[in-house]
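>>> Would you be able to build a 3D model of this:
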Amino acid sequence: MASSGCTFEDRSVAVLCCRFCRQVLSSRGMRAVLLADTDTDLYSTDIPPSGTVDFIGSCYFTEICKCKLKNIACLKCGNVVGYHVICPCKPCLLSCNNGHLWMFHSQAVIGINRLDPSGAWMASRGPQAAGQGTLFFFGCERVALGQLARFGGKHR
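All right, here's what the predicted structure looks like:
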């Protein structure tokens, strides 16, 4: 889906949390810029959030392009946190994009860059934290067991 010549490999991956209730919404967020309005900052993900958001309201179209969208809300607190691109329009599909169709408003989520077990920032093509042992949540931060000492956490 992404156009050739576009690079997204060096973008960092973030855990996305609802700004209103701190519920983790996605562990594969990436900073994004709206194709139709480059002044709009967003987060996006390529994997549908499971059990954390649901659709709310009716489908709609933007004035700038013809993408079909539907808002998504946090299941814990009910606040709208973004939208899903149900059907991208042809110009958006042909422009430089990363194939992410789940968009989160930067004012509705908190993005926390993920770290790999060595403590290095994890890029989008780097190792996946899910396969690297037990993960714990500290507020809205997701850290691997090996990183607990750096955060002063205790294993329970």
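
>>> all contacts plus neighbour counts: C-alpha atoms, from now on.
Will do.

>>> where exactly do the helices run in the protein?
90-94, 148-151 (DSSP state H).

>>> which outside residues touch stretch 85-105?
Here stretch 85-105 makes contact (Cα atoms under 8 Å, 6 or more residues apart in numbering) with 1-4, 6, 8, 35-36, 41-48, 65-70, 81-84.

>>> now the other sequence, so there's something to compare against:
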Amino acid sequence: MPVKDALFNNSEEKIYSLVCKECRNPLVKYSLKSCLLTDYSVNFYSTNVISEKISTVNGFYKAFTCKCRVTDMGCINCGTIIGYHIMQPCIKCLSSKNNGHLWMFYEKLVYAFDNTKEFKKSEKLDNKCKNELEIER
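Got it, this is the predicted structure:
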């Protein structure tokens, strides 16, 4: 899935790259600031751009605040649990306004750096490539 399709296509939204606070390992290049759907005061970073720098760990379990099935997610370098992956969203969360992201990073366990400019450059390049492909057809 192209990155721009996986993230909100909102020009006002900042895009963040994330780094593990424990070992400084880069985790993902593109994520958004998010909040818990059942408690808007709980902040996260989220993405649907899967990274080889993270791995699911332990088994799945029911989320504490809803009926989603989730699994912990850890940094592949140091093993620190840095968030969770929503394996099966519940009906309540699916019916709530959400960004569709299933990879959630705990705000306190990652460093976030504004990566909006790089994202927009890659989006322009992606659009240019699509236009060139359409011309070739």
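
>>> Determine the longest strand present in the second structure.
The single longest strand within the second structure, with elements called by DSSP state E, is strand 26-36.

>>> what's the matching range in the first structure for that one?
Matched against the first structure by TM-score structural alignment, strand 26-36 of the second structure falls on residues 24-34.

>>> list the buried ones in the matching stretch?
Residues Val24, Leu25, Ser26, Ser27, Arg28, Gly29, Met30, Arg31, Ala32, Val33 are the ones in stretch 24-34 of the first structure that count as buried (16 or more other Cα atoms under 10 Å).

>>> ok, back up a step: in terms of secondary structure, what does the longest strand of the second structure contact?
Other elements packing on strand 26-36 of the second structure under the criterion 3 or more Cα pairs under 8 Å, 6 or more residues apart in numbering; DSSP states H and E are strand 16-20, strand 39-47.

>>> Tell me roughly how far the shortest one lies from the first structure on average.
In the superposition with the first structure, the aligned residues lie an average of 0.5 Å away from strand 16-20 of the second structure, counting by mean Cα distance after the TM-score superposition for the first structure.

>>> Who are the packing partners of that strand?
Short answer (3+ Cα pairs under 8 Å, 6+ apart): strand 16-20 of the second structure packs on strand 26-36, strand 110-114.

>>> got those strands as a markdown table, with distance to Ile54 of the second structure columns?
Below are these laid out as a markdown table (distance: least, Cα to Cα, whole Å):
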| stretch | distance to Ile54 of the second structure |
| --- | --- |
| strand 26-36 | 7 |
| strand 110-114 | 12 |
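
>>> of all the ones you listed, which lies closest to Tyr61 of the second structure?
strand 26-36 (16.9 Å; Cα to Cα).

>>> how big is the angle separating the closest one from strand 39-47?
Here strand 26-36 of the second structure runs at an angle of 150 degrees relative to strand 39-47 (axes from the mean of the first three to the mean of the last three Cα atoms, to 10 degrees).
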